[in-house]
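# here is my input, please return the structure:
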Amino acid sequence: MWWDWLVADAAAQEPAIAARAITMRGPAGPVYGPVDLDIDAGGLTVLVGAPGVGRDALLLTLAGRMRPDTGTLLVLGRSRVQDIFDGAALAAIDGVDELSDTATVGDLITEKLRWDAHWYKVVRRADAHALARVCGPVFGDLPLPPLSEAAGELSELDAMLLRIALANTGRPPLLVVGDVEQVATDRDREQLVGRLVALGEHQTVVTASANGVTTAGVRNILVEDHPRHAAAAQEEGEA
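Now for the predicted structure:
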């Protein structure tokens, strides 16, 4: 596979992700940082911190979709943003991969398979085989959504798993997933985490949570708020 060299690099170097004093600024000021991270290869790692633009931007950075303004970042032994991008899948981030409410599961799978295919290859409309191939590794023992189901009618859990499945068709060595608390109910969120743990048997999986995850074997890493957030909270308390 084209990413074998990335896997080899990850196996030869620990940790899989090493960030030192990375920061990002936007028009309104600091977005995140400075952040130091060491994330081991394989398994599921949860970045624990307040939800918002800063945490999403950090996830985007780890997946090679954004470049930090300062600091150093190594992902699977690579520092160039395009190389990081090529070795990472990104799912369930607002503004990046929302599902169209009116599109069916079959529509979405067909579109993704056509996007993945070489320009000269004819990709027919997704059938039950394509559904199993795309969604099976992510859904595991959970029921697959019907091809005819509109995305807007899916449960939170099924919609989240479908977004992950669509992002992860290439099965790169790194999978970055947005906030697990997008799935509101405890039972469904536990099932989501369980599926991410299963994917972590073959990939390095990174996600985020405001409260952390207590599932055995899951690594939780606290990501501190930027000082400006802490200052704002202190000012509110004093008021």
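
# when you work out contacts or count neighbours from here on, use the C-alpha atoms and nothing else.
Fine.

# for the helix or strand harbouring R55, name the packing helices and strands.
Secondary structure assignment for R55, by DSSP states H and E: helix 53-62. For helix 53-62, the packing partners by 3 or more C-alpha pairs under 8 Å, 6 or more residues apart in numbering; DSSP states H and E come out as strand 29-39, strand 174-177.

# packing partners of the shortest one?
In other words, strand 174-177. Counting contacts by 3+ C-alpha pairs under 8 Å, 6+ apart, strand 174-177 packs against helix 53-62, strand 88-91, strand 204-209.

# now do the strands in this protein.
17-26, 29-39, 44-48, 70-75, 88-91, 174-177, 204-209, 219-222 (DSSP state E).

# do you know which of the ones you listed lies nearest R189?
Evaluated with C-alpha to C-alpha, the strands of the chain place strand 204-209 nearest to R189, the distance being 11.0 Å.

# what does that closest one rub up against?
16, 40-51, 55, 59, 173-181, 196-197, 199 (C-alpha atoms under 8 Å, 6 or more residues apart in numbering).

# next up, for comparison:
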Amino acid sequence: MTHYGQHSDAGAWDELSDEQLEDPFVADGNYGGTSAGTAGPDDLETSPYGAPAVQQAVARQTPGTLVSARGIELHGPWGHVFGPLDLDLDAGGVTVLAAQAGAARTALLMALCGRMRLTRGSLTVLGEDRPQKIIARSAIACMNELDEVRPSVTVRDLVTEQKRWDSPWYKFVPRVREDGVAEMCEEIFGDVPLPPLEAFVDDLPELQQLLLRISVADTRRPPLLVVGRIDRIADNVERATLLDRLVALGENRSVIVGDVNPVDPTVGVRAVVDMHDLLGPGDIGVLTKRK
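Just a heads-up that it's a prediction; the model follows:
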């Protein structure tokens, strides 16, 4: 079951220190100022604030808990980013978090895969409550704050660099050829043509750009894949193709996607969670350190 709403007891959570607020990106430790141990069903309190606007699709996988969040909240040096929120997501398939693009949605997606430190609340993802454990079981892509590609980088450069990162330090990895690109990208691209080896990433069609960024981020094929702005694709056909590829990837794992546009659950996604009412655009300044 997917559940989502405002948390009803935000005052019960302890604040982080000023130093932690100035550096919200995860270093180590549990989430938030409270014990982040896994809670049983009887320990969780359903939020009375607003019924969640969730469209459920027919699940192809056996349901299981992907995300369990209670009272999660984030503040940055410049103010409030999001929360407090309660959120429950089932494992398997594609779950779309529908919200306006901005710092709030970006921060929530990063927090759900262990890349952003929360100010308050408890978060369990795939049974893990420590950020480093969550990071080990997840991948994140198409988030400019983490994986933006410089205009001068070619497809060969990007794939070669990732292969070198994935290899032992003592192993020499030569510059890749077409077969190296295919090895990394074929599963993600599916029927979409692979990008030319010497093409600049910035010159590729938007669909190929995003699929390439997913391929590079997802080389370990962990059980959770988080994908940022699929709404950056202007062409409706390309956007539908990207969603089809994510649905295909979700047949054997869990995929969380951020999108501002409405998504018809009949296209194959597990659920669409409408978060427009509680996730505003925010201010990107809240994610940066005060000078």
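
# give me the TM-score for this pair.
Between these two chains, after superposing, the TM-score reads 0.87 (TM-score structural alignment, normalised by the length of structure 1); 220 aligned residues with a C-alpha RMSD of 1.9 Å.

# what's the helix holding R55 of structure 1 aligned against in structure 2?
Alignment note (TM-score structural alignment): helix 53-62 of structure 1 is matched to residues 103-112 of structure 2.

# just to revisit the earlier point, tell me the buried residues in the helix holding R55 of structure 1?
54-62 (16 or more other C-alpha atoms under 10 Å).

# which helix of structure 1 spans the most residues?
helix 186-199 (DSSP state H).

# what stretch of structure 2 does it fall on?
Going by TM-score structural alignment: helix 186-199 of structure 1 matches residues 236-249.

# let me know which of the helices and strands packed on helix 53-62 of structure 1 is tucked in deepest.
strand 174-177 (a mean of 26; mean count of other C-alpha atoms under 10 Å).

# now that one: which residue numbers in structure 2?
Counting by TM-score structural alignment, strand 174-177 of structure 1 falls onto residues 224-227 of structure 2.

# average offset of that stretch relative to structure 1?
Mean deviation of stretch 224-227 of structure 2 from its aligned counterpart in structure 1 after superposition (mean C-alpha distance after the TM-score superposition for structure 1): 0.4 Å.

# related to what we said a few turns ago, from the contact counts, what lies against the longest helix of structure 1?
Using 3+ C-alpha pairs under 8 Å, 6+ apart, helix 186-199 of structure 1 is in contact with helix 128-139, helix 156-167, strand 204-209.

# how close does the match of helix 186-199 of structure 1 sit to structure 1?
Mean for stretch 236-249 of structure 2 is 0.4 Å (mean C-alpha distance after the TM-score superposition for structure 1).

# mind listing what's buried along that stretch?
238-240, 242-249.

# likewise for stretch 117-129 of structure 1?
A126.

# in structure 2, what stretch matches it?
Taking TM-score structural alignment, stretch 117-129 of structure 1 hits residues 167-179 over in structure 2.

# quick revisit: could you provide the strands of structure 1 in a markdown table, with additional columns for distance to R228 of structure 1?
A markdown table is the format used below for the strands of structure 1 (distance: least, C-alpha to C-alpha, whole Å):
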| stretch | distance to R228 of structure 1 |
| --- | --- |
| strand 17-26 | 12 |
| strand 29-39 | 8 |
| strand 44-48 | 18 |
| strand 70-75 | 17 |
| strand 88-91 | 28 |
| strand 174-177 | 26 |
| strand 204-209 | 20 |
| strand 219-222 | 17 |
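
# which one of those lies nearest to G237 of structure 1?
strand 29-39 (21.5 Å).

# what's the mean distance for that closest one versus structure 2?
Mean deviation for strand 29-39 of structure 1: 1.2 Å (mean C-alpha distance after the TM-score superposition for structure 1).

# what does that strand contact?
15-25, 45, 53-55, 57-58, 71, 223-226, 228.

# can you report how many residues neighbour the closest residue to T62 of structure 2 other than its chain neighbours?
Among residues not flanking T62 of structure 2 along the chain, G92 sits closest, at 7.5 Å (C-alpha to C-alpha, 6 or more residues apart in numbering). Neighbours of G92 of structure 2 under the rule other C-alpha atoms under 10 Å: 26.

# structure 1: which residue goes with G92 of structure 2?
Under TM-score structural alignment, G92 of structure 2 pairs with G42 in structure 1.

# correct me, but that match touches L196?
No. Counting by C-alpha atoms under 8 Å, G42 of structure 1 does not reach L196; the two are 11.0 Å apart.

# what's the burial count for S152 of structure 2?
The number of residues near S152 of structure 2, taken as other C-alpha under 10 Å, comes to 11.

# quick revisit: tell me roughly how far the helix holding R55 of structure 1 lies from structure 2 on average.
Looks like 0.3 Å for helix 53-62 of structure 1 (mean C-alpha distance after the TM-score superposition for structure 1).

# which other residues reach that helix?
Under C-alpha under 8 Å, 6+ apart, the answer for helix 53-62 of structure 1 is 17, 31-32, 49, 66-68, 75, 84, 90, 93, 176-178, 207-208.
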